[in-house]
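**Q** okay, here's the prediction I keep looking at, along with the sequence it came from:
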Amino acid sequence: MSSGKIASQTAHAAVSLYIKAKSNPIFFIEIDTWVNTGQAKIVLKGLDENSLIDFETKASDANLISQTVRDAGRTQVEPGALTCLGIFGKISEIDKITSHLNLL
């Protein structure tokens, strides 16, 4: 994917995660802290579709919010292709899942 396409897919994940977190009482404190401290986003390079699905399962098991993004297929990738996974929650918990990945 081009850098613009990657930016678009990560934006979809970020907005969806915000909506989910804002509507989940468990994450009220985390989302308010995130909003009031600069809304940091860390973009990591995924390995492949199967690894993203595995990370999503691990995030769910850790009681984190996650959001997959599947592309509509109108431009660069096949329809339904899993292009992005966003995870929201405590950094220490997310790091247990993603610390081995490289920055994009």
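**A** Thanks, I have the structure now. Numbers count the residues shown, from 1 in each chain.
**Q** only C-alpha atoms from now on, for both contacts and neighbour counts.
**A** Noted.
**Q** quick one: the helices in the protein, in order.
**A** Counting by DSSP state H, the chain has helices at residues 3-22, 28-36, 49-61, 91-98.
**Q** what's the second one packed up against?
**A** The elements that helix 28-36 packs onto, with contact taken as 3 or more C-alpha pairs under 8 Å, 6 or more residues apart in numbering; DSSP states H and E, are helix 3-22.
**Q** any idea of the angle the helix it packs on forms with helix 28-36?
**A** Helix 3-22 and helix 28-36 are oriented at 140 degrees to each other (axes from the mean of the first three to the mean of the last three C-alpha atoms, to 10 degrees).
**Q** here comes the other one, which I'd like you to weigh against the first:
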Amino acid sequence: MALKDLLSSHPNAMSVALFGAGFAVATLVLRYRSRSPRGLVGQSSSNTTNSVNGKGDHSLETKVAQEEYKMVLVVRTDLKMGKGKMAAQCAHAAVGAVEKLAYVNMAALRHWQNLGQPKVVLKVDGLEALFDLDKVARSKSITTCLISDAGRTQIAAGSKTVLALGPGPASVIDQITGHLKLL
């Protein structure tokens, strides 16, 4: 019996087949995302040890669990965004940073979530300061997400508004942003 004949002779056969295919894809995605992560905070790191590869005696999960994690959102104040606009841009940056970290290091993301997802919002006066922070954070293997506005409301399209750093080790993020003031 051909597949076409089978599907047309049983009214629920298509639903069952689609459910099975969806279930299989979801299972594969979940298995892939829960694999052992690379690096501590979103990128490969040469100083990370992992007992699985025999280069150290601490597992990545142990190293992640030993330190406080946080996210810092850095807002440009020279754009004179309204409070609602700033809040929306911060939300975009936070979601983007979490999505990036989920892709490369689920253990670090889960650790940050288990700590209550701590976030701090800081301010800078201009674009250069945002670019400088992004460059330093990337050099220290900290996940970043720089938001460019769509230009539909208060500011010009393409304006860089907010930079998210982390989630990552608080001590590393503090080295990068410790000199900035709260928004």
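**A** On my side now, so go ahead. Remember, it's a predicted structure, so these values are computed and weren't measured experimentally.
**Q** superposed, what's their TM-score?
**A** The TM-score (TM-score structural alignment, normalised by the length of structure 1) is 0.94; 102 aligned residues with a C-alpha RMSD of 0.9 Å.
**Q** just to revisit the earlier point, for residue 82 of structure 1, find the nearest of the helices of structure 1.
**A** Among the helices of structure 1, the nearest to residue 82 of structure 1 by C-alpha to C-alpha is helix 49-61 (6.1 Å).
**Q** mean distance of the closest one to its aligned residues in structure 2, please.
**A** Its aligned residues in structure 2 lie a mean 0.5 Å from helix 49-61 of structure 1 after superposition (mean C-alpha distance after the TM-score superposition for structure 1).
**Q** next one: that helix to chain centre, how far?
**A** 11 Å (C-alpha atoms, centre = their mean, to the nearest Å).
**Q** again, but for stretch 5-15 of structure 1
**A** With C-alpha atoms, centre = their mean, you get 9 Å for stretch 5-15 of structure 1.
**Q** check stretch 13-26 of structure 2 too.
**A** Taking C-alpha atoms, centre = their mean, one finds stretch 13-26 of structure 2 lying 30 Å from the centre of the chain it belongs to.
**Q** that one corresponds to what range in structure 1?
**A** Taken onto structure 1 by TM-score structural alignment, stretch 13-26 of structure 2 occupies no residues there; it is unmatched.
**Q** buried ones in that stretch?
**A** Residues of stretch 13-26 of structure 2 classed as buried: none (neighbour count, 16 or more other C-alpha atoms under 10 Å).
**Q** repeat for stretch 40-58 of structure 1
**A** Buried residues in stretch 40-58 of structure 1 (16+ other C-alpha under 10 Å): 43, 44, 46, 52, 55, 56, 58.
**Q** over to stretch 5-14 of structure 1?
**A** Of the residues in stretch 5-14 of structure 1, 9, 10, 12, 13, 14 count as buried by neighbour count, 16+ other C-alpha under 10 Å.
**Q** in structure 2, what residues pair with that stretch?
**A** Using TM-score structural alignment, stretch 5-14 of structure 1 lines up with residues 85-94 of structure 2.
**Q** average offset between that stretch and structure 1?
**A** Relative to structure 1, stretch 85-94 of structure 2 is 0.4 Å off (mean C-alpha distance after the TM-score superposition for structure 1).
**Q** contacts only, for the residue most central in space within structure 1.
**A** Geometric centre of structure 1, nearest residue: residue 86, 0.5 Å, by C-alpha atoms, centre = their mean. Going by C-alpha atoms under 8 Å, 6 or more residues apart in numbering, residue 86 of structure 1 touches 10, 13, 14, 17, 66, 67, 68.
**Q** wait, isn't the fourth one in contact with residue 64?
**A** Okay, so that is residue 17 of structure 1. No - shown here, residue 17 of structure 1 and residue 64 do not form a contact pair, counting by C-alpha atoms under 8 Å, at 10.3 Å.
**Q** since that was my last question, I'll sign off now.
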